Every structure is written in structure tokens, then in C-alpha cells.
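Asker: Got a predicted structure here, sequence first:
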Amino acid sequence: MSATHLAAESSRVAPRPAVQAGVLGTLSTVFRIWKNRRAFHRLGEMSDAELADIGLTRSDLSVATDAPLGADPTVRLRLLAEERVETIEDAARRAA
């Protein structure tokens, strides 16, 4: 077998791992979003005091539910909680 035959065979095989990696990456993303949505729905079962302990409010949950179906609502919740912490820290710095 010559080098050109090997090169031709390897070029036909090369796209497969890339396609498989793309499919596995997509499946991984879908699974992560599904898992995070399940955790998000469990947050709705928590009391307001429990939500406050983790830096969230009931209205934060309402805002995050407006995300499209394919989006991860926990990302929006993290951003809301981080904004709230920054606001509180800014207010504390101004008061000091």
C-alpha cells in the first residue's frame, strides 16, 4: 500500500471522530440543561428563607422561568445572585 492510499483512507476516517465528538458534545449539553432544569424546579419547593440563604428570592425564580426551553435557567439565577451581592457590597462601601 502506498502513502497516497493511506492518506486517502485516513481522510475518510478523520471526519467521523469530529462528528462523534460533536454529537457527544450536543448530548452532553442537553443532559446538563435537563439536569439543571430539574434542580431549578426543586428550588420552587424551597421556602423563602431557604432561598434567601442561597442568595435568591422567589421573584428570581419567576424571572428565570422566562428563559427559552433550550436555555439553562440556573445560569440566569447565578447572574441574578451575583448582581445582588455586588449591589449589597457597593452599598456597604458607600456607607463605610
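Answerer: Nice, I can see it. Numbers count the residues shown, from 1 in each chain.
Asker: C-alpha from now on. contacts and neighbour counts both.
Answerer: Noted.
Asker: Report all helices and strands that the helix or strand residue 7 falls within contacts.
Answerer: Residue 7 belongs to helix 3-13 when assigned by DSSP states H and E. With contacts taken as 3 or more CA pairs under 8 Å, 6 or more residues apart in numbering; DSSP states H and E, helix 3-13 sits against no other helix or strand.
Asker: Need the three-state assignment for residue 75.
Answerer: helix (DSSP: H, G, I helix; E, B strand; the rest coil).
Asker: before we go on, here's another structure to hold up against the first:
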Amino acid sequence: MSTCEFAPETARITIRPAVTTRVWNGISGLFRAWRNRLAFRRLGELTDAELADIGLTRGDLRVATDVPFGADPTVKLHSLVRQRAATAADLSRMVG
């Protein structure tokens, strides 16, 4: 047998795990987003004082709800908190 006869079989073997991995990553990503949306929904039940203790506001929750359905709103919340912390650090450097 020549090398050319093995080439199509080799291509199928390497493609199959890649497709399976992509499908699995997609399904696990959707499951993670769904689970985080459930946790995110519980944040809406907190009082304003409790939200302030963890560095969030009601406005942050409203902004994070604007993400598409398959997206994870907690990623948006993390981004908002990180931006706020960076702004506060910049302001403290200017004052100090």
C-alpha cells in the first residue's frame, strides 16, 4: 500500500475528535451560561445594601441583562466591576 491510500482515513480520524470537542465545548458553554443566569437571577433578590457590599448596583444588573440569551451575564458583571475598580484606582493615583 502506498501513503496516498492512508491519507483519507487519517483525515477522518483527526477531524472527528475536533468536531466532538467543539460540540462538547458548545454544550458545556450553554450549560454554564444557563447555570450562571440562575445565579444572576438571585442577585436581583438582594437589597441595594447587599449589592453594594459585593460591589454592584441595580444599574449593573440592568446592563448585564442586555446580553444575548446564550451569553453569560456574569461575564458582563465582572467586566463592569473591573472597569469600576480601574477607574477608582486611576482617580486615587491622581489625588494621591
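Answerer: All right, it came through fine. What you see is a predicted model; the values in this text were computed from it and never measured.
Asker: before we move on, back to that, can you state the mean residue-to-residue distance of the helix or strand that comes right after the helix holding residue 7 of structure 1 versus structure 2?
Answerer: Using DSSP H and E, the next helix or strand after helix 3-13 of structure 1 towards the C-terminus is helix 15-43. With mean CA distance after the TM-score superposition for structure 1, helix 15-43 of structure 1 departs from structure 2 by a mean of 1.1 Å once superposed.
Asker: In the helix or strand just after helix 15-43 of structure 1, which residues are buried?
Answerer: With elements assigned by DSSP H and E, the helix or strand that comes after helix 15-43 of structure 1 is helix 48-53. Neighbour counts over helix 48-53 of structure 1 (16 or more other CA atoms under 10 Å) mark residue 51 as buried.
Asker: Distance from the chain centre to helix 48-53 of structure 1, please.
Answerer: 22 Å (CA atoms, centre = their mean, to the nearest Å).
Asker: How about residues contacting it?
Answerer: 43, 57-58 (CA atoms under 8 Å, 6 or more residues apart in numbering).
Asker: Could you provide the residues you listed in CSV, with additional columns for distance to residue 94 of structure 1?
Answerer: Below are the contacts of helix 48-53 of structure 1 laid out as CSV (distance: CA to CA, whole Å):
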residue, distance to residue 94 of structure 1
43, 33
57, 24
58, 28
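Asker: Buried subset of the residues you listed as a ChimeraX selection?
Answerer: Here is the ChimeraX command that selects the buried residues among the contacts of helix 48-53 of structure 1 (16+ other CA under 10 Å):
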select :43,57
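Asker: between the contacts of helix 48-53 of structure 1, which is closest to residue 15 of structure 1?
Answerer: residue 43 (42.1 Å; CA to CA).
Asker: quick one: contacts for the closest one?
Answerer: 51, 61.
Asker: any idea how far it lies from residue 71 of structure 1?
Answerer: 17 Å (CA to CA, to the nearest Å).
Asker: same deal with residue 96 of structure 1?
Answerer: 40 Å.
Asker: If anything else comes up later, I'll come back, but that's it for now.
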